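> what's the 3D shape of this:
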Amino acid sequence: MKILIAVALCSLPLLAQAEEKLPRDVAQFIEQAQMCEHFAGEWDDNDKARQREITQAVEQSCGQAQRQWKRLAARYTAQPRLRKIIDEHANDAVRSFRKQG
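Coordinates of the predicted model:
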């Protein structure tokens, strides 16, 4: 349930960008990058089960966002406007993600 709320909240900035009519793959990347940043900023030492949920959400969202970022950067190399949008949303959590284990 908490993940659904987080997804809904992170999708709000996409409404502002809807005017730009971004390609679907770029919009999906932005959403994943925002989820990645959100979960990477959470930590709960007091609740081990919650921390496992957070770690799993980081691995899923950051891993997916990082793969999308690399694919989109290559795909939109010749389109500077889109490339700038992609790079602006490739936050530190996306850029530095390394799968655990």
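> CA atoms for contacts and neighbours, from now on please.
OK.
> Which residue would you name as the spatial centre of the protein?
Ala33 (1.4 Å; CA atoms, centre = their mean).
> Could you measure from that one over to Arg71?
14 Å (CA to CA, to the nearest Å).
> Equivalent analysis for Gln56, please.
Taking CA to CA, one finds Gln56 at 23 Å from Arg71.
> same question, Ile3
Ile3 sits 25 Å away from Arg71, going by CA to CA.
> one step back: these two touch, right, the residue nearest to the centre of the chain and Cys62?
Yes. If you go by CA atoms under 8 Å, Ala33 and Cys62 touch, sitting 6.7 Å apart.
> Sequence B follows; please return its structure for comparison with A:
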Amino acid sequence: MHSLFKTTLVVFCASLGYASAAESRLPTDVAKYVNQREGCDHFRGEFPDPPDKQRMKEVEREIRKLCTGTDKKLAQLKRKYAKNQAVLQRLSEFEEDIEAPPSTSKP
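Below is the predicted model of the structure:
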């Protein structure tokens, strides 16, 4: 079991190296967005099993930190690089409108 973990870790790290090389060819603002958004998407899919209140607080904190503003930023980058097919292709991998709409209800 321990060797399976090591193998998985090695494959994961190698894939990160490949992704980093590909991201280095993107404009700096796009590469920064991709990095943030991938972190955001990671935590959006993180649900402790069995439920762990402390871990959920950590996950919720990271989601707020990494995901806030990403919908607007994605739209801005798509407009800015509308003529750059490589950038648009990379940005199209991200789901739009992931942030909850602001609450309009009054207490």
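> ok, back up a step: show me what the residue nearest to the centre of the first structure lines up with in the second structure.
Residue pairing (TM-score structural alignment): Ala33 of the first structure is matched to Arg37 of the second structure.
> can you tell me how far that match sits from Pro50 of the second structure?
26 Å.
> before we move on, what about Asn84 of the second structure?
44 Å.
> So for those two, which sits in the more crowded spot?
The residue with more neighbours, out of Asn84 of the second structure and Pro50 and counting by other CA atoms under 10 Å, is Asn84; that gives 10 against 6.
> circling back: common neighbours of Ala33 and Cys62 of the first structure, please.
Ala93, Val94 (CA atoms under 8 Å, 6 or more residues apart in numbering).
> What segments of the second structure are helices?
2-23, 28-44, 53-67, 70-80, 85-91 (DSSP state H).
> What residues sit buried inside stretch 82-100 of the second structure?
Across stretch 82-100 of the second structure, burial judged by 16 or more other CA atoms under 10 Å covers Val87, Leu88, Leu91.
> Just the endpoints, please. Distance across that stretch?
The first-to-last residue distance of stretch 82-100 of the second structure comes to 26 Å (CA to CA).
> who's in contact with it?
Leu26, Val30, Val34, Arg37, Cys67, Thr68, Gly69, Thr70, Asp71, Leu74, Lys78, Tyr81.
> 7 Å instead, please
Leu26, Asp71, Lys78, Tyr81 (CA atoms under 7 Å, 6 or more residues apart in numbering).
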